[in-house]
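Visitor: Prediction below, plus the sequence it came from.
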Amino acid sequence: MSSGEDIKKSVSDESDHMCNNCCKQMEGEKYASTLIDFKKSYIEGLKNKALVGETITFTAVVQPLIDDSTLGSVNLTTEVHYFTTGHYSTTQDIVIKKIMDSNNYEVSYVPRENGDHMITVMVEGHHLSGSPCKSTAWLRNYVEFQEKSYHMVANQEIKDPYGIDTGPNNEIAVLDYSNQQVVMFEKQKEKELKLTNTIAFKDDGKITKPHDIAVGDKIIAVSDWSNNIVKMFKLNGIYQHTIGSSKGDKDGQFKCPFGLAFNSKKILYVVDCSNYRVQAFDTTNNNIFCGKFGSKGSGPGQFYYAAYVAVDSRDLVYVTDNYNNCINIFAADGDHDFLGKIDSISPWPIAFTPDDYMLVADYKNDRLNVFSPPQQFSYKRYLITEVGKRGSSKGHFNYICGIAVNKEGIIYIAEYKNKRLQYISI
């Protein structure tokens, strides 16, 4: 890790930006700065290399002038500057948390661009020792899928995998259509998945035709196509709640609910297929209805066969439309305004990697299409490679009905007609 003169000069050249955006101080904060020993305050644990999309965590050690004294909250700021494009990190990419019973802070950030970037950590206008420092982010190679990257998983607990998702702690949930259950796994060693739990659809949690699954924070959602409902379960299998009651087109009612996805704010999106729309529910507030978007047609923001939904790192909402051969993109908040679309042949399940590549199953051709990450402040993505073809051997697919990616970038694919899972480690 380096903090050479070129980086120091870069910080100096950007002093106006830093003052305007990071270092606005109040009178009380100026007073606090006189209590800090800046010569002994420093950052530690910061990696000098990381993957794009990987969460990087380090510690900011703030030393008081008087040993064992408590400083209270100080104005600690962090910023990431990407050399290649000149972009700066967005606020949602940086999290700062005070460590209890100490004067130190845990800082996390997510690099979003390939190449070198600079991290600055300041307390009330003063750099901590080690700041600024340079780090490098690199991308996984999603263009050249090697045969050794594929691993096939056949498990007697799964008869007909029909959907898949991964959770915040890398748990893997597989929707088994014929056995009427969710099968939970955790990844152990390479090529090994360990069965951890089975959630049977019975009693209050009974589901007739499960179509998709989404794993949120300590909760699992499953859509029931025929009963026009979405059921919620705890990760241990305990039934929690039902969204929807009877078939209809009012808010909170469904006609053939299909794809599901959670965003970072724990909003659950449900593709309401035969109502040609997507509905949103706030799982932090008793699963209340909180929005809808879309209508029938082939125009901007319209659907003819909306199927699956996913959100990217910015919480933009992507909905696949199999008949209109496109992926519609909607804003993250408010009325979820239509932003644009991406043409794609018979798109079916959709997922995003930690470094924001978009993976889309091609229903007609039994392959996986890989799209580039977008540039900052843009939704546009471009097809960079097509992976696989119809078949039953390793790296071939037959009816992909689920794609999920964990925090490590491992891609899990559920194949209904091959009755198996494949996962790809890049």
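Guide: Great, that's in hand.

Visitor: from here on, contacts and neighbour counts on C-alpha atoms
Guide: Will do.

Visitor: any idea how far the strand or helix carrying Ile220 is from the chain center?
Guide: Assigned by DSSP states H and E, Ile220 falls within strand 219-224. When distances are taken as C-alpha atoms, centre = their mean, to the nearest Å, strand 219-224 is centred 18 Å away from the chain's centroid.

Visitor: Other residues contacting the helix or strand following that strand?
Guide: As assigned by DSSP H and E, the chain's next helix or strand after strand 219-224 is strand 229-234. Here strand 229-234 makes contact (C-alpha atoms under 8 Å, 6 or more residues apart in numbering) with 205, 207, 218-224, 239-246, 253-254, 257.

Visitor: can you give me the strands in the stretch 1-150 of the chain?
Guide: Taking DSSP state E, counting those that start in this stretch as the test, the strands found in the stretch 1-150 of the chain are 42-44, 49-51, 56-61, 76-82, 94-98, 105-109, 115-123, 126-127, 133-138, 150-153.

Visitor: Alongside the first one, take a look at this:
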Amino acid sequence: MLHTILLIIGTIFIANIKGQSTVKFSSSCTVPICGVSNGGTSGSCSGSAPCFNFQSANETLCAPQVQCSLFDLCISGTRCATNTSICILNSCCSQPICMPRALASACVASNASATVYPPTYVTTTPPPSGVAPDTALVPIRPLSASIRLCNNATWDPNFSIISGADGATGRNATMFSNPYDVFIDQNNMIYVADYGNYRIQKFNTSSAIGTTVASTSPFQPTVIYVDGAETIYSCENAYGVMLYGRVQKYTQGNIYGITLLGGAGKCGAALNQLCGCSGIYADRSGSLYISDSENNRVLLYNTTTGSIALLAGTNGISGSQPDQLSYPGGIYVDENQTLFVLDGLNGRLQKFVSGNRTAISIPGVPMDFLYRNVVPMKGDSMGSLYIGGSYITRLASGSMNMSILFNASLVGSSRYWGNKNFVGVSFDTSGSMYTIANSMLVKLNLLSNTC
């Protein structure tokens, strides 16, 4: 199930995860640049021009070139599974690919809210010599779990402890200090945002001993996202005269990372500033969705072009109207580019259909979202959402109503978790659920899964 990536100058071979034939990217191919006639200049797929005229059988899509591995192959080489994508024939990939129509938004010249900022190195300790270079150019989407989690799936509440201790904190490799999030990658490796210890820890399911893969001081990690290349995208906050936020990117072997957005002394309302980072999600087009909690907004950061756009909320203004947010937290984006945002101080889950700045509210969200807690949100392979807090709740795919899976006071027939929150929810490829409660990283085995 692991992506194998081989970079050879202008050619990228990527093993397809679904058992389909290998997808090949070739720099010798040329595609017309948007706005240039067929008799004019053409742009290489690997060139610096940001936008190209990609062709389907009967229409054109102006979009940036990104890695072939980020897309599904066209069905029978002619069509896509949904109308939110278009079957591109001239992408420079070895076979026709389904490219999301939403990519066109990165190439709209009239989008005045989009500004380009280059990433910068902002670390408290200079990276030592020999640190792995930052070679992961765009996010590679994690593989979906190999098991389909049905809308009525259940888990055994008699959990097993992977690491940590009940109610205890510590700094060694088997302990946590106020952990904020958990993420499982396609290899079933476990990542924990160990907030109080200024680090991100990595575990395998058979060991209680964690390895530090990111050293975040003086920032503290709140929410993390790990892509198919094992690159970590981390929402982090630091406290000085005011709260500062940043988005940090850690490639394998580089525990200090680079700052993509925000940083020390950069709290403000400009698009490249963050005043509190409380949610992050990456999509297959190479974009990061970021909750800037103190500015009451969600930003869209394109890692390919460096452009930043205001996606949801009113910049710096808190409110409860359908187009406003108040301390947004966890975020998730589905296959249709629908954005879900936990709107913290409004105590609601907001659903923004692609291209619409006015949200629909999802009823039944537990009232503990009213507090200023960072509450990560995860989706499964079927598009259902899972949210931590005093409960673990699920919004089944296609539903408009939340359901409670676990109450912290009821989990386990003979074990006491107290009134602590569940921190983060994630799944391995067998469907087992992982969460953190009372400073313990725990696993709940899949009990039933009948669609």
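Guide: Yes, it's here. If you're wondering where the values come from, they're calculated on a predicted model, not measured in any experiment.

Visitor: Report the TM-score for the pair.
Guide: TM-score of the superposed chains, computed with TM-score structural alignment, normalised by the length of structure 1, equals 0.60; 298 aligned residues with a C-alpha RMSD of 3.8 Å.

Visitor: With distance to Tyr276 of structure 1 as extra columns, can I get the strands of the stretch 1-150 of structure 1 in JSON lines?
Guide: As requested, the strands of the stretch 1-150 of structure 1 are exported to JSON lines (distance: least, C-alpha to C-alpha, whole Å):
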{"stretch": "strand 42-44", "distance to Tyr276 of structure 1": "51"}
{"stretch": "strand 49-51", "distance to Tyr276 of structure 1": "38"}
{"stretch": "strand 56-61", "distance to Tyr276 of structure 1": "40"}
{"stretch": "strand 76-82", "distance to Tyr276 of structure 1": "41"}
{"stretch": "strand 94-98", "distance to Tyr276 of structure 1": "36"}
{"stretch": "strand 105-109", "distance to Tyr276 of structure 1": "37"}
{"stretch": "strand 115-123", "distance to Tyr276 of structure 1": "41"}
{"stretch": "strand 126-127", "distance to Tyr276 of structure 1": "53"}
{"stretch": "strand 133-138", "distance to Tyr276 of structure 1": "39"}
{"stretch": "strand 150-153", "distance to Tyr276 of structure 1": "35"}
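
Visitor: which parts of the strand holding Ile220 of structure 1 are buried?
Guide: 219-224 (16 or more other C-alpha atoms under 10 Å).

Visitor: what's the closest of the residues you listed to Val121 of structure 1?
Guide: Nearest to Val121 of structure 1 among the buried residues of strand 219-224 of structure 1: Ile219, at 35.7 Å, using C-alpha to C-alpha.

Visitor: Now that that closest one has come up, it's in contact with Gly237, right?
Guide: No. The criterion here is C-alpha atoms under 8 Å, and Ile219 of structure 1 misses it with Gly237 at 9.1 Å.

Visitor: quick check, Thr222 of structure 2 in a strand?
Guide: Yes. Counting by DSSP: H, G, I helix; E, B strand; the rest coil, Thr222 of structure 2 is found in a strand.

Visitor: Please work out how many residues are found near it.
Guide: By the measure other C-alpha atoms under 10 Å, the count of residues near Thr222 of structure 2 is 28.

Visitor: Map it across to structure 1 for me.
Guide: Alignment note: Thr222 of structure 2 maps to His211 in structure 1; criterion TM-score structural alignment.

Visitor: Would you confirm that its match contacts Asn227?
Guide: No. His211 of structure 1 lies out of contact with Asn227 (C-alpha under 8 Å); the separation is 11.2 Å.
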